[in-house]
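Peer 1: sequence and predicted structure below; questions after.
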Amino acid sequence: MRTGYTLNGRYRIIRSLGEGGMANVYLAHDLILDRDVSVKLLRLDLRDDPGTVRRFQREALAATELVNDNIVQVYDVGEENGMQYLVMEYVEGTDLKAYIKKHFPIAYQEVIQIMEQILNAVKTAHEHNIIHRDLKPQNILIDENRVAKITDFGIAVALSEHSLTQTNTVLGSVHYLSPEQARGGMATKQSDIYSLGIILYELLTGTVPFEGETAVSIALKHFQSEIPSVRDIDPRIPQALENVVLKATSKRPADRYTDVASMADDLATSLSPKRAGELRFRPAENDDGETKVLPASALSAAAVPHAIAKPTGEETAEAATKDATAANDQSTGKKKRKKYRHPRRRKFLIAGGIIFLIILGIFIGMALFRPQMTNVPNVVGDKETAARSALVSAKLKVGTVHKTSSATVKIHRVARTEPRSGTQLKQNTVVDLWISTGPKRYKVDDYQGDSYASTAAKLEALGFAVHRESVHSTSVPAGKIMQQSVLAGKSVVPSKTDITFTVSTGSETVTLADLTNKTKRQAQSYATNHNLNLAFQYAYSSDVDKGCIIRQSPGEGAVVQEGDEITLAVSRGSQSESSSSVDEFSVNVKIPFDSGSTDDESEGDDESSSSASSSSSDSNLVQIYLKDQDHSLSSIYKQMTITADTTVTLPFAVASGKSGAYKVVRDGHVVASDNHVSKN
C-alpha cells in the first residue's frame, strides 16, 4: 500500500507500521473524524486463501465484540478491490517486548500494574467465550501513559466454534505456547493463562524460560521440562510472586488458575508482607495417562508366562527330540551312560569355576581401583581459614576464592561453594569459595530535577525507604525533585537507607485583592506578603491622589501564580500641578543571577559538603530603587525574584535639565547603580 493512498475514500495512508505473517499494518488518518488510526490490510498473496480470509474476518468479529480500555478498539471493517481491511485505534507507543528490552529491570510494582491491565483485557475476552491463543509481548502495546492494550485476535477462537480447531496444527508463538497446544490439542482458557504466566516470567527476568535452535525443540521443552525458577535469576523476587508464575505455567491445565480473575487476585497480593513466608507452589502429583517406559525386569517377567503359554513350533520339535534321546539313553546300559556323561559334567564344572574366578577378579579390581569419594562440607557462614581447614579435612582442595555481595552472610565469611555443600565428589577435587563482601551497595545518583514518581518507584524496588516532603516553588515544576537527603555519589546499602526528597508542588495561586486607591507602599507590602512582582506605570489623574493606584492589571479577583508580575498605574496628580516640562525615558539594566555555587571551594567531608550544598540557591531576591519625579531612593520601586540573568527596563520621569538615579540590590548586596541618569 503506497503512502498517500486513500482507502475507501476516507482513510489516507501515512506510513507503514509493520508487517506480519497474515497482514500488514499502516498508520492512516481518518479524514472524516480527523484522527489517526491503524489500518490492518490482509496481504495480497493471501487474499485468495479462504482459511486466511476466515481468520482475518474472525479477528474483526472477535475484536468488535470486546469493549475494554485494555483492548485495542476496532472502528471499522471493510473490503476494497478484494482487499480485506480493519480500522483500529492507533496506539502511540511500543510493544511490550521492546518495552521490556528498554526498561529492564522493571520494578515489581510496575510489573504487577502491567499484568493487571493485561489480565483485565483477557478476562473480558474470556467472559465473551473468546480465547486469544496467541498472547505474547509482541501483541501487547504500551502507550505513552503506560496503558497496556492487547491486539491481534487473528487466531482467537470462540469456545463454541469447535469446527475451527485444526487437528495436529499448532497456532500461536512457540515461546508462549501451552503444553496442550504444543501436543496439537485444543486451546482452552487455561491455555491463555499459561501464556500469561510466560509473559509474567519475561517481565520479571527479561527473557523467556525456554530457548532452542528450532520451534520443535522449544515446543518439546514446554511439555517436558519444568519452568526455570525466577528466583534463581533474581533472588529478591518474593516467593509469593514466583508462585503466581509457577501456578499459571503448570503442565496440567487442572493445576493452573481456574480463571483469569483468580490469577489477578493472587497477583494483587503477591507483594504483601502477610505472604512473606509462603512456601513454593508445587502441583499435585497425578497420573495423567501418558506413556511410561517400563524397566527391563518388568518386560522379562511379562515375557515368561507368554512363552510358557504359547510355545513355538521349533520349541515343540526340540522338546520331542530331547524326549527321543532320553528314551535311547535308557535303552543303552548304565555303563554307556557313565562313559559319556561324566566328561561333560567335568567340563561344565571347569568352565563354571573359570567364570566364577573372572567375576571375582572383576569385583576385587573394582574395589581396589574405585576412586575414593567424599562429601563437600557445609562451610557457609564460616571464615575463610575455617572453611579451608574443613575442605582439607574432607580430603578436598581449595580452588579459586571469589568475592560476592550477600545480604544474609556477614562480611569476610563464606557465602557459598561450588560445587554446593553435600555434593559427593572424588577426593582431591577442587572446590571454589565465594567470600561475602557484605550487602550489595548502591551508588546514589543526583536526582534533582528528576520526576519523583519514577525515581521513588525505582529506589523502592532496590530496597530504599523513600520519603517525600512537599514545598511550593516558583522555579521548579510540580512533581520534580528539588533536594535529596542522601548526597549524590555516596555508596549505601539500600535496605538500610532512608532517603527523603523535597518535591515541588509548583507555584501557589493568589487571588488578587483590589489595590486601587492604595498607596504605593501598601501595594508593595501586599506584593511582598504574597510573593508577587510589581511593575509601575505613571499617569496624570485628577480623581486619584498623587502616589496612589489608579488601576491594576490583572484586575481584582484574578487568580495568578506566585512570582507573577502585576502592573500598577500610579497617579502623578492632576496635570495642572506640574509647573515645568518633564522628560520621560527608559534605561535597560542587566541583573546577573548568582547561583551560590561552591565549585571553587576545596573538598571536605560529607558534613561540610552538606552545608555547602544547602547554601546554594535556585533564585535571587532583587529590589530596585529609583529616584525621579515620582520615586525616591528611600523606597522600593520594584521587588522580584530571578532564576537567571535578567534585563529590566526602568522608566524615568525627570524635570528638564535634571537627572535621575537607580540602585539594584540582589540578596542584600548592591550589584548595579547610577546616580546620574538623564535622557541624553
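Peer 2: Right, received. Where do you want to start?
Peer 1: when you work out contacts or count neighbours from here on, use the C-alpha atoms and nothing else.
Peer 2: Fine.
Peer 1: can you give me the strands for the stretch 301-450 of the chain?
Peer 2: 373-375, 397-404, 414-418, 424-426, 430-436, 442-443 (DSSP state E, counting those that start in this stretch).
Peer 1: got it, and the stretch 1-150 of the chain?
Peer 2: 6-7, 11-19, 23-30, 35-42, 74-80, 83-89, 93-95, 130-131, 140-143, 148-150.
Peer 1: residue boundaries of the helices in the stretch 51-200 of the chain?
Peer 2: In the stretch 51-200 of the chain, the helices defined using DSSP state H, counting those that start in this stretch lie at 96-103, 108-127, 179-182, 189-205.
Peer 1: buried set for the longest one?
Peer 2: Neighbour counts over helix 108-127 (16 or more other Cα atoms under 10 Å) mark 108-109, 112-126 as buried.
Peer 1: got another one to weigh against that:
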Amino acid sequence: MADIDPTTSDLKLKLVRARGLAMATRTGTLDLNATQPGLVNAASTPAANPSVPARIGRFVIQGEIGRGAMGAVYLAHDPNRVTPVALKTLALSREFNGPELADARSRFFREAEMAGRLHHPNIVQIFDSGELDGLAYIAMEWVRGEDLSTYATPSKLLPVPLLLRVACRVAEALAYAHSKGVTHRDVKPANIMVDLTNDVVKVMDFGVARITDSTRTRTGVVLGTPSFMSPEQLAGQRVDGRTDLYALGVSLFQLLTGQLPFHHASMAALMRAIANEPAPDVRSLRPDLPEALANVVALALEKHPDVRYADGTLMAADLRAVGASLRIPVDNRAHPPLSASQATGAQAASGFGPLSSAGAIDADTPVSQKSQS
C-alpha cells in the first residue's frame, strides 16, 4: 500500500529504514545494543533531531555518526546494498560562491571518482558520490571499530608488534594508491580505522583533503593537518606519495610515544620547526624501542622527499623486518590475527612489556619494569 498511495510516503520511509536496520542486524553488520564509537545513538536519529535529514537522495538516514568542519557523516541504508553505508556530506554551497563553487564541485567529483577506483583490502571502499541541493556526498564502506587516534595518547599506546602490523598494512595501502596516481594528503591516526578484534585496518578519506583545498587556501589555512604535513606540503610545493609516507612517519612517532615530533604554540613556529629542525629520535621518549624501528621512523621523517622512502612497499618491508626481529610476524597475509597472548609473548621475548587488560601498554610505567613484574 505504501508503494502506491502517496499519502503514506512517511510510512514508506519508515518501512525502508526499518528494513535496512533489519537487514544490517541479520547480516551481523549493525549491533543495535553496541556502545562502541561510530554507532548511532537515539539522540542523533532523524526522529529525535530535526537537523538530521530523513534521507539524502536514495539513501535512508539511520542517524549521525560523526561531524566535521564542512559536514556530517551518517549511517545510511542504500536500497542497492545489503549492508549499511557511511554517507559523508560536504556543504560545498556554504563554503564556496560563483566560480569557486563550480571549481569545488568539479574537484569533488574528480577526486571522488579517482578514490572510487581504489580497490584494496586496507582502503575504505567508495561506492558512489553525488550532490543534492548544494550538499555533496560520498557513500562509502562503513567500518566497525575506531580510529587510531584512540591509541595516540601515552596511557593507551598499542603493543609495538601490533602497531607494526597495522603500520605495515597502511604503508602497503598507500603504495597501492600511489601506484594508481592517488595521493592522500592527510594521513594521520584519525584517518586510519581499526577493528583489532577482527584484524581490520582501513585507510579512509582519500581525496577529501584535496576537495577542500580551495576554501582552505582562500582563507589562509594550510591544507591538511599541519602537524602531520611534510615540509614541501607546508611550502605549497607539488606533492606526491612521499608526502604521505612522511605523514605516516609522524603518525608512527605519535603512536609509539603519545607525542608529536614537533609541537609548538603557534602555527608559524610549528611550520618553521617542520621545515628546519631535525625530527627527534623516537628513542628519546621511548628508549626501550629497537634501533631498527627508530631508523624507520627517522627515514620517513627526512626533510627532503628524495631522501625518504621512495615507495610504501619499501617502508612496509622495513617494518616487517623489525617485526621479525621481535619474533612475531607482521605480514597478516601469511599469518592469523595477532592475539593478546601472542603480543605478550613477543614483547616479553624482545624486552617489551605485556598487554594491559585493555589491550594497550600503560606508557606511564617504564616498559622494562613491566616485563619484570
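Peer 2: Sure, I can see it. Worth saying up front: this structure is predicted, and the values here are computed from it rather than measured.
Peer 1: so which of the strands of the stretch 301-450 of structure 1 is nearest Gly78 of structure 1?
Peer 2: Between Gly78 of structure 1 and the strands of the stretch 301-450 of structure 1, the tightest spacing by Cα to Cα is seen for strand 442-443, at 56.2 Å.
Peer 1: onto which residues of structure 2 does the closest one map?
Peer 2: With TM-score structural alignment applied, strand 442-443 of structure 1 matches no range in structure 2.
Peer 1: what helices and strands are in contact with that strand?
Peer 2: strand 491-492 (3 or more Cα pairs under 8 Å, 6 or more residues apart in numbering; DSSP states H and E).
Peer 1: sorry, back to before: take the strands of the stretch 1-150 of structure 1 and write them to CSV, including mean neighbour count and distance to Leu462 of structure 1.
Peer 2: Below are the strands of the stretch 1-150 of structure 1 laid out as CSV (neighbours: other Cα atoms under 10 Å; distance: least, Cα to Cα, whole Å):
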stretch, mean neighbour count, distance to Leu462 of structure 1
strand 6-7, 17, 50
strand 11-19, 17, 36
strand 23-30, 22, 39
strand 35-42, 22, 39
strand 74-80, 15, 40
strand 83-89, 20, 37
strand 93-95, 17, 26
strand 130-131, 24, 37
strand 140-143, 20, 24
strand 148-150, 26, 24
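Peer 1: nearest to Val304 of structure 1, out of those strands?
Peer 2: Among the strands of the stretch 1-150 of structure 1, the nearest to Val304 of structure 1 by Cα to Cα is strand 130-131 (51.9 Å).
Peer 1: distance between that closest one and the chain's centre?
Peer 2: 27 Å (Cα atoms, centre = their mean, to the nearest Å).
Peer 1: packing partners for it?
Peer 2: Under the contact rule (3+ Cα pairs under 8 Å, 6+ apart), strand 130-131 of structure 1 is packed against strand 157-158.
Peer 1: which residues sit against the strand it packs on?
Peer 2: Arg58, Ala62, Asn129, Ile130, Ile131, His132, Arg133, Leu164 (Cα atoms under 8 Å, 6 or more residues apart in numbering).
Peer 1: so among these, which ones count as buried?
Peer 2: The neighbour count (16+ other Cα under 10 Å) marks Arg58, Ala62, Asn129, Ile130, Ile131, His132, Arg133 as buried among the contacts of strand 157-158 of structure 1.
Peer 1: the last one -> structure 2?
Peer 2: Using TM-score structural alignment to pair residues, one finds that Arg133 of structure 1 aligns to Arg185 in structure 2.
Peer 1: spit out the contact partners of that match.
Peer 2: Arg185 of structure 2 touches Phe206, Gly207, Ala209, Arg210, Gly224, Thr243, Asp244, counting by Cα under 8 Å, 6+ apart.
Peer 1: compare these with structure 1 and list the overlap.
Peer 2: Retained in structure 1: Ala209, Arg210, Gly224, Thr243, Asp244, out of the contacts of Arg185 of structure 2 (criterion both residues aligned by TM-score structural alignment, their matches' Cα atoms under 8 Å).
Peer 1: and of the helices of the stretch 51-200 of structure 1, who's closest to Phe464 of structure 1?
Peer 2: Per Cα to Cα, nearest to Phe464 of structure 1 of those: helix 108-127, 13.8 Å.
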